[in-house]
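[1] sequence and computational prediction follow.
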Amino acid sequence: MRPDLLKGHLDTLLLAVLEGGAQHGYAVIEALRTGSAGALDLPTGTVYPALHRLERAGLITSEWETVGGRRRRAYRLTAAGQAALGEQRAVWDQFSTAVTAVLTRQPWPAAT
């Protein structure tokens, strides 16, 4: 998948991955990869700066944990992050429906 297609959507994808509970950075990367059947195979240099940006914005929080003698940072959604994810899902639903309508030449909004 072309990296430019992710522009504007990475933060929402990261929030969605963290909705299931706290995860360390590599687990977030792996969840994106497996959840997309390999289409979203993102490098750490893309994901970690985005996680730090989301933390600065108050949408996620992090804390250090030690597992197997190794320290790693676990990230989790805040209440503001959960709210932002809900808003972004609504935006995505409307956007993807509109794009699909144009690409498939179907009327939008769909007649009910």
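    That came through fine. Everything numeric here is computed off the predicted structure, so don't read it as measured data.
[2] alpha carbons only for contacts and neighbour counts from here, please
    OK.
[3] roughly how far does the residue lying closest to I29 once chain neighbours are set aside sit from H9?
    Spatially, and ignoring its direct neighbours in sequence, I29 is nearest to L42 (6.6 Å; Cα to Cα, 6 or more residues apart in numbering). According to Cα to Cα, to the nearest Å, L42 stands 13 Å off from H9.
[4] before we go on, here's another structure to hold up against the first:
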Amino acid sequence: MSVFPISAALLDAMVLAVTENEDSYGYKITKDIQEKVSVSESTLYPVLRRLQKNGMLEVYDMPYLGRNRRYYRITECGKEQLYELRHEWTDFSRQIGYFLNERNERKDMETS
């Protein structure tokens, strides 16, 4: 478990990124994210519902082994949001990276 909390914006970004190239169902989206980040299913399903409610994901059902499986597809609005979130993340990680990496590298170079 990470000491850094995962914000709603990061959860949105991860879900939108997973659905960017192909439609996917909730369980697979959860497993894809859990391969890299420690997050529970009970955290991600509300994110899926919120993204759907906000028009960033579309939902449709497909038959699978005698029952319906709910798939999520990113919308144009979702793609635009993902684009914005990627830029925000790049800026944010660069700012934090300065303190965690670059600043110390510069200090090491000055003392050498």
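    Looks like it arrived, so ask away. These numbers were taken from a predicted model, which means no experiment stands behind them.
[5] structure 2: which residue goes with R89 of structure 1?
    Using TM-score structural alignment, the partner of R89 of structure 1 in structure 2 is R86.
[6] ok, now which ones touch the closest residue to that match other than its chain neighbours?
    Leaving out its chain neighbours, the residue that sits closest to R86 of structure 2 by Cα to Cα, 6+ apart is A13, at 7.5 Å. Residues counted as contacts of A13 of structure 2 (Cα atoms under 8 Å, 6 or more residues apart in numbering) are 82, 85-86.
[7] what about 10 Å?
    7, 78-79, 81-86, 89 (Cα atoms under 10 Å, 6 or more residues apart in numbering).
[8] tell me which helix or strand it sits in.
    Using DSSP states H and E, A13 of structure 2 maps to helix 8-20.
[9] buried ones in that helix?
    11-20 (16 or more other Cα atoms under 10 Å).
[10] okay, buried residues for the helix or strand where E105 of structure 2 lies please.
    Per DSSP H and E: E105 of structure 2 is located in helix 103-111. Buried residues in helix 103-111 of structure 2, counting neighbours by 16+ other Cα under 10 Å, are absent.
[11] chain center to it, what's the gap?
    33 Å (Cα atoms, centre = their mean, to the nearest Å).
[12] can you find the partner of S40 of structure 2 in structure 1?
    Checking TM-score structural alignment: S40 of structure 2 goes with P43.
[13] so what's that match up against?
    Contacts of P43 of structure 1 (Cα under 10 Å, 6+ apart): 26, 29.
[14] which helix or strand contains E63 of structure 1?
    strand 60-67.
[15] and the next helix or strand past that strand?
    That would be, after strand 60-67 of structure 1 and using DSSP H and E, strand 70-77.
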